[in-house]
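Pasted the sequence and its predicted model underneath.
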Amino acid sequence: MTKLILSTGNIVAGGPSIIRKPGAFRSNLELTNSLRSNFLAAQEDCAAESHVDGVANGNGSANGAGDLDSGIRGRAPAALWTGRDETGALYVPRIDWHHHHGLQEERAQYDITAKLFFLPDAPVSERRQYAREALDHVRRELRVPEVDLLIVSFPGMSFEGDCEWEADRKNAAQGNSEEELATWPAIEELHRQGFAKRLGLAEFGSEKLARFLARARVRPVVNQINLKNCCNVPPPLAQLAKEQGIDLLVHSDCTDILPKGTLRELLGQGLGGAGILADPETGAGGLQGDLTPLWVVKYTVVVRDRGVIENKGYFAGAELTDTK
């Protein structure tokens, strides 16, 4: 079994972006495009540094990437631009934490939000580990002790319908309430330990939110909903949020943010792939096994007094299991 950690780096190009920027990508496109761009940049940097064209048929393993194969079609060998940590986790691309400078200004000048997506094929029993791992990567990336808001997105949830009343009604039967409540203590623990000042949920309609609030010890202060197909917040949800002091925020994230097929395509040998995974037909070119996306965390750093995004990016965790 091999653990993979994928990262985009800071995707805010050309300086901070105004929050109210129109036409923002839905997160699945933003995530996949940003990952692919970061992989390509890492490959190009390594090729330039090591003159990889002259050794394109070598296997190089200077960074401990193991049995990753050589470059294909002039692509830099994966062993040159990926790396393993002390636990054996494979970072795609590798990260030199010593050269991360974190935020440009004092921590107090920022609002930092992390949104954690638990993915549908990942075991519920491991969510405590995933949550801590994801948040640790964000804090390490930004060089901060905590985030201001941690929002949790559970699989199988949406907020869609022909009208706001239908969306709220459908939402009541979505997801798995027992699994969500069983996961929440792990999130509460991160709050108690000071790693997340406030907690939030995503895609909870009025019935699900009411049931959740009745059993949660540390209550969420934010509920994020996607009104893509509904122009209004359902009145029952608006009323409940007002009574319970919960902020309703609108988002445009995709709930199915990193499907298994998409991840395999990103890491595979095809056009636009990173060349990490072996060709499924020949078994040549890289790592083999069954690939399972586990979690994704999105982080956004906003400069409080200027209302701009200074830093934004993603980490994703996956597992490659040997099928032999």
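Now that the structure is in, tell me what you want to look at. Numbers count the residues shown, from 1 in each chain.

only C-alpha atoms for contact and neighbour calcs from this point on.
Noted.

Could I get the contacting residues of residue 321?
Residue 321 sits next to 1-2, 289-291 when contact means C-alpha atoms under 8 Å, 6 or more residues apart in numbering.

between the residues you listed, which is closest to residue 61?
Checking those against residue 61 by C-alpha to C-alpha gives residue 2 as the nearest, at 16.4 Å.

Work out for me the element the closest residue to residue 156 other than its chain neighbours sits within.
Spatial nearest neighbour of residue 156, chain neighbours left out: residue 175 (4.7 Å); criterion: C-alpha to C-alpha, 6 or more residues apart in numbering. Using DSSP states H and E, residue 175 falls within no helix or strand.

Which residue ranges of the stretch 1-150 of the chain form strands?
Ranges of strands in the stretch 1-150 of the chain, per DSSP state E, counting those that start in this stretch, are 2-7, 17-18, 83-84, 90-92, 110-118, 147-153.

mind giving me CSV with the ones you listed and columns for mean neighbour count?
Shown next, in CSV, are the strands of the stretch 1-150 of the chain (neighbours: other C-alpha atoms under 10 Å):
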stretch, mean neighbour count
strand 2-7, 21
strand 17-18, 14
strand 83-84, 22
strand 90-92, 23
strand 110-118, 23
strand 147-153, 23
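
would you turn the ones you listed into CSV with distance to residue 128?
Below are the strands of the stretch 1-150 of the chain laid out as CSV (distance: least, C-alpha to C-alpha, whole Å):
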stretch, distance to residue 128
strand 2-7, 16
strand 17-18, 33
strand 83-84, 23
strand 90-92, 20
strand 110-118, 11
strand 147-153, 12
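
Alongside the first one, take a look at this:
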Amino acid sequence: MESQNTNVTENAKAMLKNAKTLKLHTGNLVIRSRLKKKCPSSPSEELQDCIRATLIDWLSTTQLPSEGGVSDTVDCSIPEATEAIKPEEREELKVSVKLFLCETDQSSIPEAVEMACQTLAVSQLDSVIIAPRGLPEGEVQTLAHLQPAWEVLEALVGSKKIAAIGTSDLDKDLLEQLYKWSQVKPSSNQVNLASCCVMPPDLTAFAKDFDIQLLTHSDPKELMSSSAFQEAVQESTKELAVADWRLEWVLRYSIIVKSRGIIKAKGYLVNGRKASP
């Protein structure tokens, strides 16, 4: 039995070694006790623990495809951990998503939305909040930084893949600029109370006037760096070379029971890509 398990792990490592894209789903964290630390100190630590736990499970259970070949894309997820939504319960549930972009390529936005829809077995996400890629030290975020991603989100609203879209960490002036410029108006704006203990009065007044929901969050400016992603993969796979891997995006989802306001499911989808030689 031990020899069989060793072969499974080696087969899985071979798949990862030859892959160019890694897609990972942590499964439902509400019902799965998979984290090494029961109470992670931050969202970043939670995500890193999730990646390690998922990869360890996947490495110990995955066989090479029956046709024998290897794919450019490896799906590191545990099928029984997936929280697919049944059609008869869809109306009772709200699917909320926050998408953290780690690269400047906007094509990753529809890719992430589609992966979330497929994973959760829904045709539309109820809300998506975008967290753009962090800017270099000293550079200030402007409307020009937000517009490319927002245009992609607007197209996804038009195609009914998303019902509502929101922003993160915009002050009153930038939120107002986005509101006036956009075709699809932001329905929400997240505010990090770690850097702002009380909601700014001007932001509160503007949001009230234009029916924008103000939410709070505790996410860092960079949820996970590529080096932290590489570290999590390295710790799970031991000898696998990870220096060429970079993190493209992270999507965190919550499935909420509307009538009761409780979280039925929560998890992460992660997309990494190996840099071209």
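Nice, I can see it. All of these numbers come straight from a predicted model, not from anything done at the bench.

Quick check: TM-score for this pair?
Once superposed, chain against chain, the TM-score is 0.81 (TM-score structural alignment, normalised by the length of structure 2); 251 aligned residues with a C-alpha RMSD of 2.8 Å.

count of residues packed around the alignment partner in structure 2 of residue 36 of structure 1?
Using TM-score structural alignment as the criterion, residue 36 of structure 1 maps onto residue 52 of structure 2. Number of residues near residue 52 of structure 2 (other C-alpha atoms under 10 Å) recorded here: 23.

For residue 52 of structure 2, give me its contacts.
Shown in contact with residue 52 of structure 2 (C-alpha under 8 Å, 6+ apart): 232-233, 235-236.

go on, residue 130 of structure 2?
Neighbours of residue 130 of structure 2 in contact, by C-alpha under 8 Å, 6+ apart: 98-101, 165-168.

counting contacts, what elements does the helix or strand hosting residue 10 of structure 2 pack onto?
Here residue 10 of structure 2 sits within helix 2-18, counting by DSSP H and E. Contacts defined by 3 or more C-alpha pairs under 8 Å, 6 or more residues apart in numbering; DSSP states H and E place helix 2-18 of structure 2 against helix 43-61.

can you tell me the mean distance of the helix it packs on from structure 1 after alignment?
Mean deviation of helix 43-61 of structure 2 relative to structure 1 after superposition (mean C-alpha distance after the TM-score superposition for structure 1): 1.7 Å.

got the buried residues for that helix?
Using 16 or more other C-alpha atoms under 10 Å as the test for burial, helix 43-61 of structure 2 gives 44-60.

Which residue in structure 1 aligns with residue 199 of structure 2?
Residue 199 of structure 2 maps onto residue 233 in structure 1, by TM-score structural alignment.

and its match, helix, strand or coil?
coil (DSSP: H, G, I helix; E, B strand; the rest coil).

correct me, but it touches residue 203?
No. Using C-alpha atoms under 8 Å, residue 233 of structure 1 is not in contact with residue 203; the gap is 11.6 Å.

more crowded one of these two?
residue 203 (28 against 20).

How about the contacts made by the equivalent of the more buried one over in structure 2?
Alignment note (TM-score structural alignment): residue 203 of structure 1 maps to residue 169 of structure 2. Counting by C-alpha under 8 Å, 6+ apart, residue 169 of structure 2 touches 189-192.

Determine the number of other residues adjacent to residue 141 of structure 1.
Neighbour number of residue 141 of structure 1 under other C-alpha under 10 Å is 20.

What sits closest to the equivalent of it over in structure 2 if chain neighbours are left out?
In structure 2, the residue matched to residue 141 of structure 1 (TM-score structural alignment) is residue 119. Using C-alpha to C-alpha, 6+ apart and skipping the chain neighbours, the partner closest in space to residue 119 of structure 2 is residue 84 (6.6 Å).

That neighbour -> structure 1?
Aligning on TM-score structural alignment places residue 84 of structure 2 opposite residue 102 in structure 1.

That match touches residue 141, doesn't it?
Yes. Contact criterion C-alpha under 8 Å: residue 102 of structure 1 and residue 141 qualify, at 6.5 Å.

Going along the chain, name the helices of the stretch 51-200 of structure 1.
Per DSSP state H, counting those that start in this stretch, the stretch 51-200 of structure 1 carries helices over the ranges 78-81, 127-142, 164-171, 177-192.

Specify, as a residue range, where the first one falls in structure 2.
Counting by TM-score structural alignment, helix 78-81 of structure 1 lines up with no residues of structure 2.

For that helix, name the packing helices and strands.
Judged by 3+ C-alpha pairs under 8 Å, 6+ apart, helix 78-81 of structure 1 is in contact with helix 27-50.

Let me know whether residue 267 of structure 2 touches residue 32 as I believe.
No. The pair residue 267 of structure 2 / residue 32 is not scored as a contact, 10.1 Å apart, by C-alpha under 8 Å.

still on that earlier bit, now, of the contacts of residue 321 of structure 1, which are buried?
Buried among the contacts of residue 321 of structure 1 (16+ other C-alpha under 10 Å): 2, 289, 291.

now those residues in a markdown table, with distance to residue 241 of structure 1?
Shown next, in a markdown table, are these (distance: C-alpha to C-alpha, whole Å):
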| residue | distance to residue 241 of structure 1 |
| --- | --- |
| 2 | 42 |
| 289 | 45 |
| 291 | 39 |
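
what's around the residue mapped onto the residue nearest to residue 156 of structure 1 from structure 2, how many residues?
Alignment note (TM-score structural alignment): residue 175 of structure 1 maps to residue 141 of structure 2. By other C-alpha under 10 Å, the residues close to residue 141 of structure 2 number 14.

if we can go back for a sec, can I get the contacts of residue 130 of structure 2 in JSON lines with distance to residue 210 of structure 2?
Converted to JSON lines, the contacts of residue 130 of structure 2 look like this (distance: C-alpha to C-alpha, whole Å):
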{"residue": "98", "distance to residue 210 of structure 2": "22"}
{"residue": "99", "distance to residue 210 of structure 2": "24"}
{"residue": "100", "distance to residue 210 of structure 2": "25"}
{"residue": "101", "distance to residue 210 of structure 2": "27"}
{"residue": "165", "distance to residue 210 of structure 2": "15"}
{"residue": "166", "distance to residue 210 of structure 2": "13"}
{"residue": "167", "distance to residue 210 of structure 2": "14"}
{"residue": "168", "distance to residue 210 of structure 2": "17"}
